[in-house]
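Peer 1: here are the coordinates; sequence isn't available:
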């Protein structure tokens, strides 16, 4: 793994073949190519005695690592936290407001479906 993002997810990885060829890939491309649930993984080369060599990818998580964790939000709700507590926990600095209190100029150029 060459680079990880702030959340620990793989951003860039390098593979070196036995013949010396090198390939570098973005973490998301590896996720899709290997059908991994997330880019939050570790990779370890396996070389068992008398067995076939390979790779072991060990993953954690299901998502993009940005925003609200559904499992964490659910856990907060089970502990009695309301939507306001949950949203401000995951989106610090955000202000909750009703649509009626948001100034109309914030919606210029926004259209709605019929």
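Peer 2: Happy to help now that I have it. Values in this document were obtained by computation on a predicted structure and should not be read as measured data.
Peer 1: when you work out contacts or count neighbours from here on, use the C-alpha atoms and nothing else.
Peer 2: Will do.
Peer 1: element containing residue 11, please.
Peer 2: For residue 11, the element it lies in under DSSP states H and E is strand 10-16.
Peer 1: in that strand, what's buried?
Peer 2: For strand 10-16, a neighbour-count test (16 or more other C-alpha atoms under 10 Å) marks 10-13 as buried.
Peer 1: try it against this one:
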């Protein structure tokens, strides 16, 4: 019935739930901060129990206090789970409105756990 599909949809919309983990982010654009401070975006195509991620059409955003944000195309990319600090879903419509060349900022520092 309809209530089951609504419950399933609700679980998918809250990807931090134990039952879904990263499943709710598959085939969505994700933003990843790595332990060494890199910012990588891409379409999440898959993951495993070690949180190794497969990204399609990925790119790295490189931040500088003097120049705008530079994007470096990475394409199909595999990220090791032990290198990942944070994963979040990207709103593609909002992200496309950001004027990256006008943004300036310091690169992120290494993440310390």
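Peer 2: That came through fine. Given the structure is predicted, the values throughout are model-derived calculations rather than measurements.
Peer 1: got a TM-score for the two of them?
Peer 2: TM-score of the superposed chains, computed with TM-score structural alignment, normalised by the length of structure 2, equals 0.25; 42 aligned residues with a C-alpha RMSD of 3.5 Å.
Peer 1: and the strand holding residue 11 of structure 1, what does it pack against?
Peer 2: Helices and strands touching strand 10-16 of structure 1, by 3 or more C-alpha pairs under 8 Å, 6 or more residues apart in numbering; DSSP states H and E, are strand 3-4, strand 22-26, helix 27-34.
Peer 1: please redo it, this time with the cut-off set to 10 Å
Peer 2: Contacts defined by 3 or more C-alpha pairs under 10 Å, 6 or more residues apart in numbering; DSSP states H and E place strand 10-16 of structure 1 against strand 3-4, strand 22-26, helix 27-34, strand 41-46.
Peer 1: and the longest one with strand 41-46, angle?
Peer 2: Between helix 27-34 of structure 1 and strand 41-46, the angle formed by their directions is 60 degrees, by axes from the mean of the first three to the mean of the last three C-alpha atoms, to 10 degrees.
Peer 1: which elements pack onto helix 27-34 of structure 1?
Peer 2: strand 10-16.
Peer 1: report the buried residues of the longest helix anywhere in structure 2.
Peer 2: Counting residues, the longest helix found in structure 2 (DSSP state H) is helix 2-13. Buried residues in helix 2-13 of structure 2, counting neighbours by 16+ other C-alpha under 10 Å, are found at 11-12.
Peer 1: quick check: residue 58 of structure 1 vs residue 43 of structure 1, distance?
Peer 2: 7 Å (C-alpha to C-alpha, to the nearest Å).
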